[in-house]
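Enquirer: Sharing a sequence plus its predicted fold:
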Amino acid sequence: MGTIVRSANAFGVRQIYVIGRRQWNKRGAMMTDKYLHITYLGSTAEFVEIMRTEGREIIAIDNIPGSVNMSQTSLPKRAVLVFGQEGPGISAELAGAADQIVAIEQFGSTRSINVGAAATVAMYCWLQQNVLAENS
């Protein structure tokens, strides 16, 4: 979580939602959590309701069946990127609520990359498609 918060700060993210447990290792965030709005929610249903009300598309990042390769998708400007818990990934409830599930292509012997690394890759991909492309 600390790596996700630190990367979010580096890429100009303003809002982070944490579903479930409120405790996480803030040391890895290197104090960048002080510059972001972090909202804690008790359930996935509450999160989904807020995103629908705000008109945001829920883009889950996970390499589960039915996911689309990141290189073959456009991440919407009004997207909220969702990352699952280290190990189990996104929940079935969240997968069902997602507008799109996107996988980061991988070519080595490991099945997945660390959630902090995946979040960093996905945030940069969104930034590249929605901010950097517009400024070039």
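Expert: Structure received.

Enquirer: Only C-alpha atoms from now on, for both contacts and neighbour counts.
Expert: Fine.

Enquirer: in the chain, which spans are helices?
Expert: Remark: helices assigned in the chain by DSSP state H are 2-10, 44-54, 92-97, 115-127.

Enquirer: Include distance to Leu36 and mean neighbour count when you put those helices into CSV, please.
Expert: Output for these, formatted as CSV (distance: least, CA to CA, whole Å; neighbours: other CA atoms under 10 Å):
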stretch, distance to Leu36, mean neighbour count
helix 2-10, 7, 20
helix 44-54, 18, 13
helix 92-97, 23, 15
helix 115-127, 15, 19
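
Enquirer: Let's have those in JSON lines, adding distance to Gly84.
Expert: Putting those into JSON lines (distance: least, CA to CA, whole Å) gives the following:
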{"stretch": "helix 2-10", "distance to Gly84": "12"}
{"stretch": "helix 44-54", "distance to Gly84": "11"}
{"stretch": "helix 92-97", "distance to Gly84": "9"}
{"stretch": "helix 115-127", "distance to Gly84": "7"}
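
Enquirer: Alongside the first one, take a look at this:
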Amino acid sequence: MTTEHRETGWEDREVGVGPWEGPWPEGEQWDPELLAEGDRRNVADHYRYWTVDAIVADLDTRRHPLHIAIENWQHDFNIGTVVRTANAFNVAGVHIIGRRRWNRRGAMVTDKYMHVHHHPTVEAFLAWADAESLPVLGVDLFEDSVPIETFDFPQACVMVFGQEGPGLSEAIHADAQATLSIAQYGSTRSINAGSAAGIAMHAWVRQHGGSVR
């Protein structure tokens, strides 16, 4: 432990809130166990002491019409980070393409508050997107990719991210309405898939996100 941490008391800082003080509030959104024992979850302050179901129901009233899809052919550890970021932007749904199982550690339990869907194949995913009339937008570096910084996003759409390393599959690339590139100025060819997803979602939010609650 560093001297700075000892001096600031960083190691003693508590996360969340303790048991509710005073008369308990009334309403179905409140969780009796959390009211009694405290709420140490990674949730916004206005959701403290709420049940998971109540939080999901409230989020559902203001989900963005943006969907996020991740290809999962090799158990990509970035998926958890992408899901956590998707939760922060309150997207309509997260779609796992390929393997059903994925490493949830990086999601920090935020997947509980999301609608997570599985598509076993690219074809199944594309059929779903077509049935929902959602434009598919890939995010990767291809010869025909267009800059995400100047792209005019449709309000309702689904952005797809590929595996760390191999990147977006050719099947998604071929069927996507557009493939978007993120401007880079250093020596690396590509950035981490989790970071790319955060940048891409924020680019959409800047155009269609509206005000924060």
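Expert: Structure received. Bear in mind the structure is a predicted one, so any value in this text is a computation, not a measurement.

Enquirer: Ok, which of the helices of the first structure comes nearest Arg78 of the first structure?
Expert: helix 44-54 (9.2 Å; CA to CA).

Enquirer: For the closest one, give me every contacting residue.
Expert: Outside helix 44-54 of the first structure, the residues within contact range by CA atoms under 8 Å, 6 or more residues apart in numbering are 17, 19, 41, 57-58, 80, 93-94, 97.

Enquirer: mean deviation of it from the second structure?
Expert: Compared with the second structure after the fit, helix 44-54 of the first structure shows a mean deviation of 0.7 Å (mean CA distance after the TM-score superposition for the first structure).

Enquirer: which part of the second structure lines up with that helix?
Expert: Mapped onto the second structure using TM-score structural alignment, helix 44-54 of the first structure covers residues 122-132.

Enquirer: Neighbours of Val82 of the first structure, how many?
Expert: 21 (other CA atoms under 10 Å).

Enquirer: can you check Arg6 of the second structure too?
Expert: Neighbour number of Arg6 of the second structure under other CA under 10 Å is 11.

Enquirer: which residues of the first structure does the helix or strand containing it align to?
Expert: Following DSSP states H and E, one finds Arg6 of the second structure within helix 3-8. Per TM-score structural alignment, helix 3-8 of the second structure has no counterpart in the first structure.

Enquirer: after that helix, next one along is what?
Expert: helix 32-37.

Enquirer: Please name the residues that touch the residue nearest the centre of the second structure.
Expert: Against the mean C-alpha coordinate of the second structure, by CA atoms, centre = their mean, the closest residue is Ala86 at 1.6 Å. Shown in contact with Ala86 of the second structure (CA under 8 Å, 6+ apart): 68, 94, 198, 201.

Enquirer: And the furthest pair within those?
Expert: Most distant of the contacts of Ala86 of the second structure, by CA to CA, are Val94 and Gly198, 13.6 Å apart.

Enquirer: wait, what's in contact with the equivalent of Ile4 of the first structure over in the second structure?
Expert: For Ile4 of the first structure, the aligned residue in the second structure is Val82 (criterion: TM-score structural alignment). Contacts for Val82 of the second structure (CA under 8 Å, 6+ apart) come out as 107, 193-194, 197-198.

Enquirer: Quick check: the aligned residue for Trp24 of the first structure in the second structure?
Expert: Using TM-score structural alignment, Trp24 of the first structure lines up with Trp102 in the second structure.
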